[in-house]
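**Q** Structure of the sequence below:
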Amino acid sequence: MAIERSRMDDPPPAVDADERAELERLRREVAELRMDRDFLKKAAAFFAAENSQQNKRTR
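**A** Below is the predicted model of the structure:
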C-alpha cells in the first residue's frame, strides 16, 4: 500500500501530443460505452418488467 501511495504522490510523467490525443479519444470512448451500458441496463429492466406483467396477465 505504501508503494501505491508513493506512486500516486509522484507527479505524472509528461505525455506527448500523440499520447494526449489517444488519452482523450479513449476517455470519449469510455464515456460513450458507459452511456450505452446505462441505456442497455434500462432497456433490459423495461423489457423484464413488461415480460413480468405479460406473464401475470396470462395466468
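**Q** From here on, just use CA atoms for contacts and neighbour counts.
**A** Fine.
**Q** which SSE is Ala48 in?
**A** Counting by DSSP states H and E, the element that carries Ala48 is helix 17-58.
**Q** So what's the gap between that helix and the chain middle?
**A** 8 Å (C-alpha atoms, centre = their mean, to the nearest Å).
**Q** just checking, what packs against that helix?
**A** Contacts defined by 3 or more C-alpha pairs under 8 Å, 6 or more residues apart in numbering; DSSP states H and E place helix 17-58 against no helix or strand at all.
**Q** tell me, what residue is most central in this structure?
**A** Arg34 (3.4 Å; C-alpha atoms, centre = their mean).
**Q** Before we compare anything, build this one as well:
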Amino acid sequence: MAGKRRSYDAEFRAGAVRIVTETGKSAAEVARDLGVHESTLQNWVHRARTRADAEAAGGLSESERDELRRLRDENARQRKEIAELGMERDVLKRSVVLWVKEATK
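**A** All right, here's what the predicted structure looks like:
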C-alpha cells in the first residue's frame, strides 16, 4: 500500500532550493538531510532554475503573468462596456432626431 503523499509549503521548497544552489551540496545530500525524496528536490531545483533563466532572458515572472492576465480581463470588460455605451448613445441620438422632427412639424 502506498504511503500518504506529503505536501510542502512554498517557503520550505524555496529554502531547500536555496541550500542546493548556494552551498554547492548535491541535491541527494540535501534531500537526505531534509527528509525529502531526492527526485522531488531535483524537480524543485529544476523548476527554480528554469524560472530564473526565463526571467533573465526577458520572460515574464509568475506574478507578471498573473498581472497581465488580470489586465487583459479588465481590458476585455472595459471594451464590452464601451461598446454598450456606444449603442446607448446611438439610441439617444436617434431619439433626439425623432423628437426634433416631431417638434418642428
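**Q** What lines up with the residue nearest to the centre of the first structure in the second structure?
**A** Alignment note: Arg34 of the first structure maps to Arg79 in the second structure; criterion TM-score structural alignment.
**Q** now do Glu19 of the first structure
**A** Under TM-score structural alignment, Glu19 of the first structure pairs with Glu64 in the second structure.
**Q** Please apply the same query to Thr58 of the first structure.
**A** By TM-score structural alignment, Thr58 of the first structure lines up with Ala103.
**Q** Its match and Val96 of the second structure, how far apart?
**A** 10 Å (C-alpha to C-alpha, to the nearest Å).
**Q** Between these two, which is the more surrounded one?
**A** When neighbours are counted by other C-alpha atoms under 10 Å, Ala103 of the second structure and Val96 differ, and Val96 comes out ahead with 12 against 8.
**Q** Locate Val15 of the first structure within the secondary structure: which element?
**A** Going by DSSP H and E, Val15 of the first structure is not in any helix or strand.
**Q** ok, how many other residues are close to it?
**A** 10.
**Q** and if you look at Leu23 of the first structure?
**A** Going by other C-alpha under 10 Å, the residues that sit close to Leu23 of the first structure add up to 13.
**Q** what do you get for Ala10 of the second structure?
**A** 9.
**Q** just Val20 of the second structure next, same as before
**A** Neighbours of Val20 of the second structure using other C-alpha under 10 Å come to 19.
**Q** element containing it, please.
**A** helix 10-23.
**Q** With that, I have no additional questions.
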